[in-house]
Each structure stands twice: as structure tokens, then as C-alpha cells.
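Q: sequence unknown, structure follows:
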């Protein structure tokens, strides 16, 4: 009985499964909303099967009216049946086909691509299809309605962009800037191509490459002159169709400064600059009033030799005199404030002389400044101070020589001091001994305390011919003599010599 029930329900389940597969029909669906894009962009036209079905080995076909846009048969694309205008611009998603994704990717859009597209799927003898509407429009190139003003020597940005924003670095897009009929700047195939650039603009133009992906095609023009004034055109060529925008550049004279000359001045140094051999030195030079010279040419010369050259926003020392190679530099961060001072390293006597700082393209009558460099040897520096005397003008003595002189002088002085102390000690000791020991008189008696008191001015030195007698007992005399010695210790010794 149980076996019968199991076989019954198994059979029912199999029958239902077969019925479901038979009744579930595969449907094809496209995007119901129209697809809009712009020239030269890429787009995906959506189309898929429901429920999912592997369409790898089926026929998938995209057409526009009667033109074959793309065809896929037997597991591969058939480009030979494709309309020529779509060659190399269409593709299906190979992995997506396994899941019923029939969407078409169309790149490098043209205005002629606009229209109604048909997505077809053929399974055995049955073909199913749906439709997608595509609209391709042109972008606008927008310049500046207001003129751009710049002064001589300045850098200026001429604004221009694409609307709607669009990647201007993609293939088949060319960006051109022109002034009248002259080529100012050209960008094509993701790189600048200025072979046809007018010589007036060589090395003076650039685009903002990192912003071009957002449609910014503005031009930066360096070191503006009065000759640059006029009408500029930014043009974008998309698949043979040219879109343009216009910008006007006006040249403006600088405002007159306080000295009413209307000019900037290059100022050197009225006082000479002195340096020791081997030192680094800064030769001061600046513009007055302060002025940004980063876009100008700055030259430093010594006589007729080139010391340092700055131009085109960087150092250019190809023609630099060999004597100054790798020894010079400017303060680039300070040039925006008009500081064009030169740093010269490892100065030698040969570097002495008159230096000239020169700004040749400055709109001024005073384009040069002079600086005198004096180089002295360390031993000949008249301003060098002594070691111990900060106001001394004498050459400082070596510390080793100073120590030697001190040793030579110190030794005799110390010896003399020791000798004097010894003599003083000897005389004081000897004087005490004479006062304590009795000396025989002519009558044979001993001279004692009374005789010393009677003649305090007597010569303390023993007379010639008188012999000092030793005493065995100084009992009574020691106390008196000790007291007297204590009283007389503070008195200076009378030295006849």
C-alpha cells in the first residue's frame, strides 16, 4: 500500500513538472523608456529573456529599420552581415548570453545612430522581438560671453567647456584652439599635438588634462603680451561635426605706481656684498613695486657670461657658463612677490665682480639691476673679530698657541711664587729660633728676654764670629718666648736685604 502511494505521488509530480515546462513560455523584454545620449559616447540598449534562458547557441539579432546592427549565430558573432556604419562599434555580453541577457553595447555614437532598434531572439522556428528608442544629441561648446582681461606678463585662463559635461579625451574627439587663422593649441587622441602650432604660441599654452574628462577644455596662456589680444575660438570635432565657442582676450596696461612712471623697476643692491671664500652668498635683486615674475624671463650675468637663466616657468641653464654649473639657484616660491635674488654656492675669488639681474620682457625702462660681489680670504677678512674680544679687529690667535703661551709664562711665575713662599717660611722659622735661643754676651752671660726688650731694634741676624749654642732646657723661657712669639707673629719681618 505504501509503495502504491509513493509511486502515485511521484508520477503526479513528474506530470506537473512537464506541464509547467510546456506552459511557461519564454518572453523577451526591452527598455520601455527612450535612451538619450550625446555624440561620441557609449550606450547600452537593454534587452533580456524571462525566464532566464541560455541564448549562447541561439540567433540574436539587432537591427535599425532594415540595417543589421549586430548578429550572433551558433555561438559566435557574424560581422560579415553587419551594416558598414556599425562596424567595430557593437558588442554583446558573452557571459550575459548564458543568463538570457541580449543587451547591445554601442560605442562612438553618431547623430545618425538615433532611431528605433529591434532586438530579436529566434528559438527553433519561433522569433520573438522587442524595441528600444535611441536619441543621440550634440553637446554644446560654450566659451565666455564676457571678455577676459589680462596685463602684460601675466598668465590667463580662457574658459571653455562642453554642455552637457562629456569626456573630451575619448577617441575620435579633437579639441582645437585658434586665434584668427592661427593654430594656438591642438589635442587629439588623448594627447597634445602641436606640430602645426603657430610659433608665437610655442611653449606658452596648455590644457587642464585632469579636468578634460568632465568637459573642461579651457586654455591657459602664459606670459601675455599686447600682441595676444583678440578673439579666440575653442572647437570640438566629433565624427566630422564641428562645434565652437568664442572668447575675447583684452590687453590691459598696468596701473601707474606711486612714482608716476607707470613702470616696475628692477633693483639690485647699492652696497657691495662681501663673502668669504668657500661660503654661499645671496645676491639681492627684486622688483619695485612687487610683481609676479614667474611667467617672465629672468637672466643673471657676470660681465658677458650667463650665470643663471629662468624662462618658460622653469630654469633653463643650457647656455650657462661652466664656472657656474650646479652652483646657482633662484627662490622660486618668492618670485610671485618679485624676488629674483640669486644664490651662489661655494664662492671663490674668481667670482668677484659686478653681477646683473635682467628681466628682458618687463614693461619698464628699468629692466636691470647691478650687484657688486667682493670675495675675501678668511685670514684677510678685516671685519673678523678676536676670540676673547668681540670688538677686537686683530686676527684671532689659535687656541693651541694660546695654551702654549700660557704654559711658557705660567711655569716661571709658579716657580718664583714657590721660591718666595719658601724664603718667607724659612726666615720666619729662623727668626723664631733666634728669639727663643740664648746668645752669649761678651761677659759670658746669656742674653734673655730682657736684652730683647731693651733693644727691640737690634739686628735679628747673628753677628759674625758668634756661635749659636744649643740649649737643653727651655722650660721657663718657652712660655715667655711663646707668648712673645705670638705677639710678634703678625709683625712684618725686617729684611735688611
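A: Here it is on my side, so go on. Note that this is a predicted model, so its numbers are computed, not measured. Numbers count the residues shown, from 1 in each chain.
Q: Could you use CA atoms for every contact and neighbour count after this?
A: Noted.
Q: Now do the buried residues in the longest helix seen in the chain.
A: Taking DSSP state H as the assignment, the helix of the chain that covers the most residues is helix 399-436. For helix 399-436, the neighbour count (16 or more other C-alpha atoms under 10 Å) marks 432, 435-436 as buried.
Q: can you check stretch 241-254 too?
A: The neighbour-count check on stretch 241-254 (16+ other C-alpha under 10 Å) flags 243-249, 251 as buried.
Q: Mind picking the two most distant members of the residues you listed?
A: Between any two of these, the greatest separation by C-alpha to C-alpha is 26.8 Å, found for 243 and 251.
Q: Show the residue spans covered by the helices in this protein.
A: If DSSP H is used as the criterion, the helices of the chain fall at 2-23, 94-97, 399-436, 449-454, 475-488.
Q: Those into a markdown table, with extra columns for distance to residue 302?
A: Converted to a markdown table, the helices of the chain look like this (distance: least, C-alpha to C-alpha, whole Å):
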| stretch | distance to residue 302 |
| --- | --- |
| helix 2-23 | 96 |
| helix 94-97 | 72 |
| helix 399-436 | 40 |
| helix 449-454 | 96 |
| helix 475-488 | 86 |
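Q: For residue 183, which of those is the nearest?
A: helix 94-97 (45.5 Å).
Q: dropping in the other structure now:
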């Protein structure tokens, strides 16, 4: 994402000329930008007043008055973000440093300089280019031979001819799929993905750059990331969210022998079946707590482990990833109510404690356990009896 800073024509009064660059400036959203405003001849500070304001809203961005910088006068939106270069003011430089630029900073800024005899001003416009890439927020699961869709959407008004979207397999640094200069580029694909990975052509004008991957193979497991670039800006999502998608693949669900071999690698066993006395739906009193059992026979090294608890509706109840629980990933309905038994995870126990059960908690829950090589799962049903 970038923001463009365009300098407008200066308004000058006789005897006082305000300077600024003739070319536009660009800044990454979230970064800092300097809004120039200066005069050729230094002005005695006792005679000087400098106001930076938003032209569109009238908000006071910053003020120099009475020989002092007046931070207390700033609009709250700019407090701590907009500042003068203090040592430069006496030299006639009244430029403003604006930190952490956001889309809300779009608009015209006015630098007005007053002395006892005269005044002059200059305008600066910040215009941002909006490009947001979103994708799946939970891993995608598939068996060998199946097809899978990895989601990616681009929210932007940029013409397709100026947009570039790519899908990469990050753990192997392979370019899987590319859209550039207004069209899909199959010639850029490696042989292993040619004819298997493709866009939904009719959806592209709507900003949908999801990828369909056909005939999943076990070697496809790993992390795929979608990124988008324009002539003016760039955005790509990672860190487990946005356009960052983890694909889990195991041999065909129809081959029990292959599935057994998959589950036996690295001493991993399938998720232990729910004990017989808990195989029926657990009747739990409303407002009480219940433990949803899920465990494996052999402990799994934490650096290889990923555990997801999900509802039949697809909601994420809880997640263990990267050696730690991820409460920030939980569906709001389970935040603060569903938790792992932390000290038990290293022993292969991934059971979940659900507090303050409500009628909305009725239904099936799935515990999915993954390592770098394989996966297994178990289901648990809650019945509140109401």
C-alpha cells in the first residue's frame, strides 16, 4: 500500500514566499512522511506563527505560536504523530513529520505562516492507493486426488491491467500461479502445477483471485501465499492470516493402507477414540463446564504440532500453533470460554475445557491434529438436554 503526496501551487503574498518540492512524494501506509513548508529567509521567532491544518475538515494538525510548539492544541487524531523539526524552525523550515500514515490521513493539508506584517501559505495533498488482500484464516484440508480451493480476494479500484497477483508455495519458493498485465500467465507455472492450478477467470473482474488446485498430491502440503502488486502499491498477507494458506494433504481417504502408513510416520498414531462412556453426546447442564476429550498415544514434538478445535458450523473454537495456544484466533463466541489444558499438550493431550455451556453450544465439535507429515481427527458431540 502506498500514499501519494501531491504538492499544490503555493499561495504567496508580497514579501513572503513559501517553498515546496515540484514533484510528488510517495510513502508506504504505516510509514512516515515529511510535508514540506519553508521560507527562504528565517523569521524572528517572536514574530512567527505557523499553523498546519486540514483543509477539508478544519482540524488543527499542529501549531507554532509565541516562540513555542503547542502540542496541546493538536487534534487528537494527530497527537503524537505530527511534529515539527524543532531545530529547523529558526532556520525558516516549518516542515511537518507525519508518522504512521493511514487511509484516514487522505486529504489536503494547509501550512499557513504569519508574521506581524504579512502571511503566506502552501497546500499539500495526501492521496492513498487502497489495496487489501484477504484469504483463508484457517488451514485447508484435503485428501490426495481431491480438488481444493485456496481463497484470495483483492479489494481495490485499480484497473486489472495495472494489477499483478501471484500465488507462491513459500516452503519451496515456487511460483504456482500468476496474473499480470490483465491476463493469466500459464507459461510462468512450473510443470508440476501446470494444468492443475488455475484462477476462476469469470471471477477475476470482481477481485476474486482464488486458486483451484486439482488432483491434490501429498507433496502439495505446505504453505501457499497470495500477493498483489500495482504500479503504485504492493500488499501481501502472511503470518497465518490474510492471503496466507496452509494446505494439509494425506493419501486418498479410500486407501486405508496408505492412510495407516501416513498416520504411522514419526510414531504418530490416530487421535485416540473417545472413551466408550463418552461416545454418546455429553449431556451438560447449562452454565456448567465440560471437557471435550482429544489425545494421541505418543506425544508429538511441539514444533511439529498443530491442533484445531472446530464446530460443525466451521467456527474456530481454539487453535494450538507455533508451540502456543492462539486465543486471538478463536471465534468470539468461545473467547475466554474454551481453553486447552496447557501442561497436558506436551503429553499428547489436546482436550478442551469449555466453560459456561449455553444452548448455542449444542452440536458436533471436531479435534484435528496435524504434524508436518500427517493428520488425524476425532469428533465430540455436546447435548445440553434442552
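A: On my side now, so go ahead. Just so it is clear, the structure is predicted and the values come from calculations on it, not from any experiment.
Q: Tell me how the two chains score on TM-score.
A: For this chain pair, the superposition-based TM-score is 0.40 by TM-score structural alignment, normalised by the length of structure 2; 205 aligned residues with a C-alpha RMSD of 5.1 Å.
Q: Just the closest of the buried residues of helix 399-436 of structure 1 to residue 62 of structure 1, please.
A: The shortest distance between residue 62 of structure 1 and any of these, using C-alpha to C-alpha, involves residue 432 and amounts to 140.8 Å.
Q: how near is the closest one to residue 488 of structure 1?
A: With distances defined as C-alpha to C-alpha, to the nearest Å, the gap from residue 432 of structure 1 to residue 488 of structure 1 amounts to 10 Å.
Q: Would you mind getting the angle between the longest helix of structure 1 and helix 475-488?
A: 140 degrees (axes from the mean of the first three to the mean of the last three C-alpha atoms, to 10 degrees).
Q: Tell me which other helices or strands helix 399-436 of structure 1 touches.
A: helix 475-488 (3 or more C-alpha pairs under 8 Å, 6 or more residues apart in numbering; DSSP states H and E).
Q: how does it look with 10 Å?
A: helix 449-454, helix 475-488 (3 or more C-alpha pairs under 10 Å, 6 or more residues apart in numbering; DSSP states H and E).
Q: who wins for proximity to residue 238 of structure 1 among these?
A: Closest to residue 238 of structure 1 of those is helix 475-488 (C-alpha to C-alpha; 125.5 Å).
Q: Nearest to residue 476 of structure 1 among the buried residues of helix 399-436 of structure 1?
A: Checking the buried residues of helix 399-436 of structure 1 against residue 476 of structure 1 with C-alpha to C-alpha, the nearest one is residue 436 at 10.8 Å.
Q: Quick check: the gap between that closest one and residue 400 of structure 1.
A: Distance of residue 436 of structure 1 to residue 400 of structure 1, given as C-alpha to C-alpha: 54 Å.
Q: what do you get for residue 121 of structure 1?
A: When distances are taken as C-alpha to C-alpha, residue 121 of structure 1 and residue 400 of structure 1 turn out to be 104 Å apart.
Q: Same check on residue 43 of structure 1?
A: Counting by C-alpha to C-alpha - residue 43 of structure 1 and residue 400 of structure 1 are separated by 87 Å.
Q: ok, now residue 48 of structure 1?
A: Counting by C-alpha to C-alpha, the gap from residue 48 of structure 1 to residue 400 of structure 1 is 97 Å.
Q: Mind listing what's buried along the helix or strand where residue 259 of structure 2 lies?
A: Using DSSP states H and E, residue 259 of structure 2 sits in helix 256-264. By neighbour count with 16+ other C-alpha under 10 Å, helix 256-264 of structure 2 contains the buried residues 259, 262-263.
Q: Can I get the residues you listed in TSV including distance to residue 33 of structure 2?
A: As requested, these are arranged in TSV below (distance: C-alpha to C-alpha, whole Å):
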residue	distance to residue 33 of structure 2
259	56
262	53
263	54
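Q: was I right about residue 176 of structure 2 contacting residue 184?
A: No. At 11.7 Å, residue 176 of structure 2 does not count as touching residue 184 under the criterion of C-alpha atoms under 10 Å.
Q: Those two: which has the busier surroundings?
A: Set side by side, residue 176 of structure 2 and residue 184 give different neighbour counts by other C-alpha atoms under 10 Å, the larger being at residue 176 (26 against 18).
Q: What distance do you get for that one to residue 148 of structure 2?
A: Per C-alpha to C-alpha, residue 176 of structure 2 is found 14 Å from residue 148 of structure 2.
Q: End to end on stretch 134-148 of structure 1, go ahead and measure it.
A: Between the opening and closing residues of stretch 134-148 of structure 1 there is a gap of 40 Å (C-alpha to C-alpha).
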